[in-house]
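Participant: Sequence and predicted structure below; questions after.
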Amino acid sequence: MEPPLRWVIDVRRLAAIDLWGLHGRPLRRRLITLEFALGIVLPMVLGSVCLTARAPFTRVIGAWLVGIALNYVPLAFHAFRLSRRGALEAELAGVDARSELRRYSRRQFVIAIPLALLVMSFLRPPRP
C-alpha cells in the first residue's frame, strides 16, 4: 500500500468545488469554465511572446507563464467533463461544500507553480 501523498491536490475535486461554489448556480459554472479556458489561452499567448524576447529575464517570465497555462489544462478538462447533466452533483454528493471550498481556497496557490497541477493530476488515480 502506498503512503498517502498529503501534498497532492485532487484536481478533479478542486475543479468541482470551484464550479459549485456555495450554491451551485449555473452562472458560476459557466464563468469558472470560462476562467479555466482563458487561464490556458491568455498566459500561453503572453508566455509565447515573452519567450521570443532577447532579455533572459523576459524569457524566464515567458516560461513561467506557459507553465501556469499548462496548470489550467486539467482544470478545464475536468470542468468540461463535470458540465454534463448531473455529473457535478454526483461528484459532490455528500460533501460539505463550505468546508471543501475553504480547504481548496487555501491550496489554490499551487496554480502559480508551473506544471504543479498538471503533475498532480497524474499522481492521483482517476475515479469513475
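Facilitator: Alright, I've got the coordinates. Just so it is clear, the model here is predicted, and its values are computed rather than measured.
Participant: okay, CA-based contacts and neighbour counts for the rest of this
Facilitator: Noted.
Participant: residues near residue 100, how many?
Facilitator: Counted with other Cα atoms under 10 Å, residues neighbouring residue 100 total 17.
Participant: so who does it touch?
Facilitator: Residue 100 makes contacts with residue 17, as judged by Cα atoms under 8 Å, 6 or more residues apart in numbering.
Participant: ok, so what distance separates it from residue 14?
Facilitator: Plainly put, residue 100 is 9 Å away from residue 14 if you go by Cα to Cα, to the nearest Å.
Participant: Below is an additional structure, to be compared with the one above:
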Amino acid sequence: MSDIFDINEITEEDIKLQYITPALLSKWDIKKITSVNCQLSVILFMEIVMENVAYLNNKGDLIQFKYGNTKIRFKGPYSLERIEQIKEWDNGYLVVSAKYSHTDEVVEDYIDLIPILENLYIKPEKFLHPIKEVKLDYAAR
C-alpha cells in the first residue's frame, strides 16, 4: 500500500493502521491504550486531514451535496435549471443564486440542509460541524 492516500479513498481503518496505531505504540505503553484514546485520535486526525469543503451541484431539479465520501441527493424546484453561485454558507443553510426555467433572471434562493439530514437519520450537528465552506462543483458527480 502506498504511503500517500487520496483523501477520497482513505478509510478509517487505513488511518488507524497506517498512522494512529504506530504513533500510539511509539509514545504510549501498550497497556494504557484504550478504545476511547483511539477514537479521539481518529476524530482529531480526520478534522486535520479531511478537507473542510463540501460541494454542491445540480442536474435539473436534482441537487447533490457532497462532503467527503457522503453524497446527498434531493429534489429542488421543478423549474431549477442551474445553481449559478453560492453566496453564503451558515452551518447547514445555503444562500444561492439560481437560474429557473420560468424567468430569464438569476434568482436568490435558499437551501436548508438540516431537515433533509434529519429525514435521512443523519445528525446535522455532527455532519455539518467540520464544513467551513461550500463550493459549486459540476465535476463532482
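Facilitator: Received, thanks. Worth saying up front: this structure is predicted, and the values here are computed from it rather than measured.
Participant: Any idea what the TM-score is?
Facilitator: Put the two chains on top of each other and the TM-score (TM-score structural alignment, normalised by the length of structure 1) is 0.25; 63 aligned residues with a Cα RMSD of 5.3 Å.
Participant: In the helix or strand where residue 94 of structure 2 lies, which residues have enough neighbours to count as buried?
Facilitator: Using DSSP states H and E, residue 94 of structure 2 falls within strand 93-100. Neighbour counts over strand 93-100 of structure 2 (16 or more other Cα atoms under 10 Å) mark 94, 95, 96, 97, 98, 99, 100 as buried.
Participant: Most widely separated two among those residues?
Facilitator: The distance between the two most remote of the buried residues of strand 93-100 of structure 2 (Cα to Cα) is 17.2 Å, for 94 and 100.
Participant: end to end, how far does stretch 98-112 of structure 2 reach?
Facilitator: End-to-end for stretch 98-112 of structure 2, by Cα to Cα: 15 Å.
Participant: ok, now stretch 88-107 of structure 1?
Facilitator: 20 Å.
Participant: What of stretch 63-73 of structure 2?
Facilitator: 6 Å.
Participant: cool, and stretch 15-29 of structure 1?
Facilitator: Across stretch 15-29 of structure 1, first to last residue, Cα to Cα, it's 10 Å.
Participant: Same question for stretch 51-61 of structure 1.
Facilitator: This stretch, stretch 51-61 of structure 1, spans 8 Å end to end (Cα to Cα).
Participant: same question, stretch 43-54 of structure 2
Facilitator: Using Cα to Cα, first and last residues of stretch 43-54 of structure 2 are 18 Å apart.
Participant: I'd say residue 72 of structure 1 and residue 41 touch.
Facilitator: No: Residue 72 of structure 1 lies out of contact with residue 41 (Cα atoms under 8 Å); the separation is 9.3 Å.
Participant: Neighbour count: the two, which is higher?
Facilitator: Shown here are residue 72 of structure 1 and residue 41; by other Cα under 10 Å, residue 72 has more neighbours (24 against 17).
Participant: ok, now how distant is that one from residue 40 of structure 1?
Facilitator: Taking Cα to Cα, one finds residue 72 of structure 1 at 6 Å from residue 40 of structure 1.
Participant: and residue 110 of structure 2, how many neighbours?
Facilitator: So residue 110 of structure 2, with other Cα under 10 Å, has 14 neighbours.
Participant: got it, and residue 54 of structure 2?
Facilitator: So residue 54 of structure 2, with other Cα under 10 Å, has 20 neighbours.
Participant: give me the element it is part of.
Facilitator: Secondary structure (DSSP H and E) places residue 54 of structure 2 in strand 53-59.
Participant: Quick one: list the elements packing against that strand.
Facilitator: strand 62-67, strand 80-90, strand 133-136 (3 or more Cα pairs under 8 Å, 6 or more residues apart in numbering; DSSP states H and E).
Participant: The last one packs against which elements?
Facilitator: Contacting strand 133-136 of structure 2 under the criterion 3+ Cα pairs under 8 Å, 6+ apart are the following elements: strand 53-59, strand 80-90.
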